[in-house]
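1. What follows is a predicted protein model with its sequence.
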Amino acid sequence: MNKITDSHVRDWIEHIRTQVSTVNMGIWSMGLQCTLDGTAEGMLFASSLRRIQGALQVAERELVETARCYQPADH
């Protein structure tokens, strides 16, 4: 069985942050389009997207904290 190394954990954290950033940019773009739409529905959808972004930030922090739990003790 392979040991989890500090390098593995750093790679996981980088991957998590990259994926979250990509999703966040897509959400931001959709939210901007909805806001520029100017309709009540568009504004409501943009508001929902902002809440999703907040939840995504919380999830990112929790994923990074979980990954750090696997860092070798000698780090």
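-> In hand now; what should we look at? Computed from a predicted structure; not experimentally measured.
2. Could you use CA atoms for every contact and neighbour count after this?
-> Will do.
3. how much distance is there from stretch 28-36 to the middle of the chain?
-> Taking C-alpha atoms, centre = their mean, to the nearest Å, one finds stretch 28-36 lying 18 Å from the centre of the chain it belongs to.
4. next, the one to line up against it:
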Amino acid sequence: MLKRSLKVLIAVVLSLMFTVSLVKIVLLIWSSRPAAPHSAPPLPTVDEWLESENLASYKQLFRDKVKRKK
């Protein structure tokens, strides 16, 4: 019984590892292909959005909060 459970557990782990690897490969290929000319412009990063909304002071506030936690 223990041997069978161990085999099933190993099969599940290997299946998950294969799935994760496959997803990584697909994402790598997807991100490396050139964008279509009619595609939407890239979304701004968080820093760019904060600056465009005049919220750059909040950016510094969160950085200070992270420094205090360390």
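-> Sure thing, it's come through. As the structure is a computational prediction, the values presented were derived from the model and not from experiment.
5. tm score of chain vs chain?
-> In this superposition the chains share a TM-score of 0.45, using TM-score structural alignment, normalised by the length of the second structure; 37 aligned residues with a C-alpha RMSD of 1.6 Å.
6. Now do the contacts for the closest residue to Ser47 of the first structure other than its chain neighbours.
-> Leaving aside its sequence neighbours, Ser47 of the first structure sits nearest to Gly31 (C-alpha to C-alpha, 6 or more residues apart in numbering; 7.7 Å). Contact analysis of Gly31 of the first structure by C-alpha atoms under 8 Å, 6 or more residues apart in numbering lists Phe45, Ala46, Ser47, Leu49, Arg50.
7. before we move on, what about Ile27 of the first structure?
-> Shown in contact with Ile27 of the first structure (C-alpha under 8 Å, 6+ apart): Leu49, Gln53.
8. Using the three-state scheme, assign the nearest residue to Asp37 of the first structure once chain neighbours are set aside.
-> In this structure, Asp37 of the first structure finds its nearest non-sequential neighbour in Met43, 7.9 Å apart by C-alpha to C-alpha, 6+ apart. With DSSP: H, G, I helix; E, B strand; the rest coil as the basis, Met43 of the first structure sits in helix.
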